[in-house]
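Undergrad: what's the 3D shape of this:
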Amino acid sequence: MNTLKLASWNINSVRFRLGIVEQFLNQESPDILCLQETKVEDGLFPAAAFHALGYHHVLLNGQRMHHGVAIVSKLPLIEEERNDWQANGEARHLGVRLPNGVRLENVYIPAGGDIPNRDLNPKFGQKLDFLARMTAWSEGVRVPTVMVGDFNVAPLECDVWSHKQLLDVVSHTPIEVETLGRLQAAHDWVDLGRRFVAPPERCFTWWSYRAKDWAASDRGRRLDHMWASPELARHATAHAVHEPCRSWLKPSDHVPLVTEFAF
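TA: All right, here's what the predicted structure looks like:
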């Protein structure tokens, strides 16, 4: 295993959008694809479609109609783990070890509702608590690890279309940014997206379905991330945000990220 091409995508229902997932895999051929918001129980996951494309290793943490994460891989996956950082049984994490010893953590952090106040909106409190549990876990990470997924936080001012207008909007509020910062500091995680696309360069991964023309309005946010342990980040050779996927047939509101590593 001298190289690794790793992809991550919040697909917003893998069965409904299976066609564009297959299109993406045929086009990019990553070694591993991490999916979030699969919205399907494990027994109904369309594993056969992935097997047909050479992804014979499929690990799942699914849930009926909501949430759910999956890892499909051409490489063997071992030592699987499912952490309940939501503390309520929701399917939001799946971790594995790769053949070279690297840990891969696929996570779907809660969106947090519409009101950025835990007293008025319990979902917002759950989001902050989820991040706090991840922070405590990060402090104990001792092996080279890459963590990917929909973090539902756009941390930098240039990670949203308007910093000023989104300061009070969930995903870009100061308390979320500060909380995500503590998570990043807990393991000195390297934000691979911003390593390769340096601020203040535009780098969005999500555009709302509400816009009639998402590309023309371009009111995007960088909600999807790939973070790596410092020693592993040095092996990253390329990173891409596949923005054209947002215009494909029956698109997700998120687009895939791909990072390449050389060992």
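Undergrad: okay, CA-based contacts and neighbour counts for the rest of this
TA: OK.
Undergrad: From the chain's centroid, how far away is whichever strand or helix holds L94?
TA: Counting by DSSP states H and E, the element that carries L94 is strand 93-97. Averaging C-alpha positions (C-alpha atoms, centre = their mean, to the nearest Å) puts strand 93-97 13 Å from its chain's average.
Undergrad: try stretch 30-40
TA: Counting by C-alpha atoms, centre = their mean, stretch 30-40 comes out at 9 Å from the chain centroid.
Undergrad: Residues touching it, excluding its own?
TA: Applying C-alpha atoms under 8 Å, 6 or more residues apart in numbering, the set of residues contacting stretch 30-40 from outside is 4-15, 62-75, 92, 106-108, 148-150, 258.
Undergrad: quick one on the thing from earlier: which residues are in contact with the strand holding L94?
TA: With C-alpha under 8 Å, 6+ apart, strand 93-97 has contacts from 60-61, 68-71, 77-85, 103-108.
Undergrad: Over to stretch 128-145?
TA: 85-87, 101-105, 109-110, 176, 179-180, 182-184, 186-187, 228-232.
Undergrad: out of those, which are buried?
TA: 85-86, 103-105, 109-110, 176, 179-180, 182-184, 186-187, 228-230, 232 (16 or more other C-alpha atoms under 10 Å).
Undergrad: Count the neighbours of the closest residue to I78 other than its chain neighbours for me.
TA: Leaving aside its chain neighbours, I78 sits nearest to R97 (5.2 Å; criterion: C-alpha to C-alpha, 6 or more residues apart in numbering). Number of residues near R97 (other C-alpha atoms under 10 Å) recorded here: 17.
Undergrad: and what of R92?
TA: 27.
Undergrad: which residues does it contact?
TA: 36, 61, 67-69, 83-86, 107-109.
Undergrad: Of these, which belong to strands?
TA: Among the contacts of R92, the ones falling in strands (DSSP state E) are 36, 61, 69, 107-108.
Undergrad: rewinding a little: can you tell me which of the contacts of strand 93-97 are buried?
TA: 60-61, 68-71, 77, 82-85, 103-108.
Undergrad: Before we compare anything, build this one as well:
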Amino acid sequence: MNFKLATWNINSVRLRINLVEKLLAEQNPDVLCLQEIKCINDAFPLKDIRKAGYEHVAINGQKGYHGVAIVSRIPFKKVETKEFCGKGDARHVSVELDVPGGLQLHNFYVPAGGDEPDPEINEKFAHKLAFMREMTEWYGGMKKKSENRMVLVGDLNVAPLEHDVWSHKQLLKVVSHTPIEVDLMNEVIASHDWVDVMRRFVPETEKLYSWWSYRAKDWAAADRGRRLDHIWVTPALKDAPQSMQVLREARGWERASDHVPVIATMKL
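TA: Next up, the predicted model:
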């Protein structure tokens, strides 16, 4: 089957439900994963989502902060959430999609980590590092099977490659691109042999961003972006991706999120 998947840090789903509806209408994905929904489960705009044709919804919400959701045209066979670092934060939700051969989809919002890349003086950065270590332990503890069909998406808040940021040299000491974060992301990738779908279509030598700061007066002219949003698949699905798109124009939509949707099509 043909499968279209989108992931987007929406930065408040209630504030930007009109943009979610616009994306669903224009791109028509089978599944949309949202991060930073910033609402409890009961406050999620279910009516609007279902009116758009997405009957199946999995939510792990939190009042005013964090929160993740998966909206889908495809039914779920199972919905699960996992808590990381014992903080009670809503940063993960996974579903098993009812498709031939099965498909497990994990949606993450990794902590941003604050401003100072020193875990000794910055508790937020320490939390981020601990979160990523727990991800490695969790996936490393899963039995690797050649037939495992898993997809991991979300705002992982790390731009790992040299050309995932506007200036590798200038951002080496800036949270999201520091060597320790990159090393930990590589450990998560190695834990289950994840394949980076976005870089299957855009060579590592080319710039690739999914986030542009609100601080820039003209984000497009400055173009100081970072690739913080990711789509990974297990080796069983390494040949499944057919195309990938970063919807850059969404950064220019009215009252836009600072992240833009990343969309992949796959043949399952």
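Undergrad: The buried ones among the contacts of stretch 128-145 of the first structure in helices, which ones?
TA: 176, 179-180, 182-184, 186-187, 230, 232 (DSSP state H).
Undergrad: Where in the second structure does stretch 206-217 of the first structure align, residue-wise?
TA: Aligning stretch 206-217 of the first structure against the second structure (TM-score structural alignment) gives residues 211-222.
Undergrad: how about the helices in the first structure?
TA: Using DSSP H, helices in the first structure cover 18-28, 47-52, 122-138, 163-166, 174-187, 192-196, 214-217, 230-233.
Undergrad: post-alignment, the third one versus the second structure, mean distance?
TA: Translated: helix 122-138 of the first structure. Its matched residues in the second structure lie on average 0.8 Å from helix 122-138 of the first structure after superposition (mean C-alpha distance after the TM-score superposition for the first structure).
Undergrad: How about the contacts made by the residue nearest to the spatial centre of the second structure?
TA: Nearest residue to the geometric centre of the second structure (C-alpha atoms, centre = their mean): G154, 0.9 Å. Counting by C-alpha under 8 Å, 6+ apart, G154 of the second structure makes contact with 7-9, 33-35, 107-109, 229-231.
Undergrad: are any of the residues you listed buried, and which?
TA: Buried among the contacts of G154 of the second structure by 16+ other C-alpha under 10 Å: 7-9, 33-35, 107-109, 229-231.
Undergrad: Now render those as TSV, adding distance to L24 of the second structure.
TA: Compiled in TSV, these are given as follows (distance: C-alpha to C-alpha, whole Å):
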residue	distance to L24 of the second structure
T7	11
W8	12
N9	15
C33	11
L34	12
Q35	16
N107	18
F108	20
Y109	21
D229	18
H230	19
I231	18
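Undergrad: could you measure A185 of the first structure against G101 of the first structure, distance?
TA: 23 Å (C-alpha to C-alpha, to the nearest Å).
Undergrad: now do A87 of the first structure
TA: 28 Å.
Undergrad: swap in A49 of the first structure?
TA: Taking C-alpha to C-alpha, one finds A49 of the first structure at 28 Å from G101 of the first structure.
Undergrad: Equivalent analysis for F263 of the first structure, please.
TA: Counting by C-alpha to C-alpha, the gap from F263 of the first structure to G101 of the first structure is 12 Å.
Undergrad: coming back round to it: can you put the helices of the first structure in CSV and add distance to E243 of the first structure?
TA: Conversion of the helices of the first structure to CSV gives the following (distance: least, C-alpha to C-alpha, whole Å):
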stretch, distance to E243 of the first structure
helix 18-28, 12
helix 47-52, 23
helix 122-138, 27
helix 163-166, 21
helix 174-187, 24
helix 192-196, 14
helix 214-217, 10
helix 230-233, 23
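Undergrad: Figure out which of those is closest to C245 of the first structure.
TA: helix 18-28 (8.0 Å; C-alpha to C-alpha).
Undergrad: Report the mean deviation for the closest one after fitting onto the second structure.
TA: Relative to the second structure, helix 18-28 of the first structure is 0.7 Å off (mean C-alpha distance after the TM-score superposition for the first structure).
Undergrad: Return the residue of the first structure aligned against the residue nearest to the centre of the second structure.
TA: Per TM-score structural alignment, G154 of the second structure is aligned with G149.
Undergrad: Spatially nearest residue to Q63 of the first structure, not counting backbone neighbours?
TA: Per C-alpha to C-alpha, 6+ apart, closest to Q63 of the first structure is E41, 4.6 Å.
Undergrad: likewise A211 of the first structure?
TA: S217 (7.2 Å).
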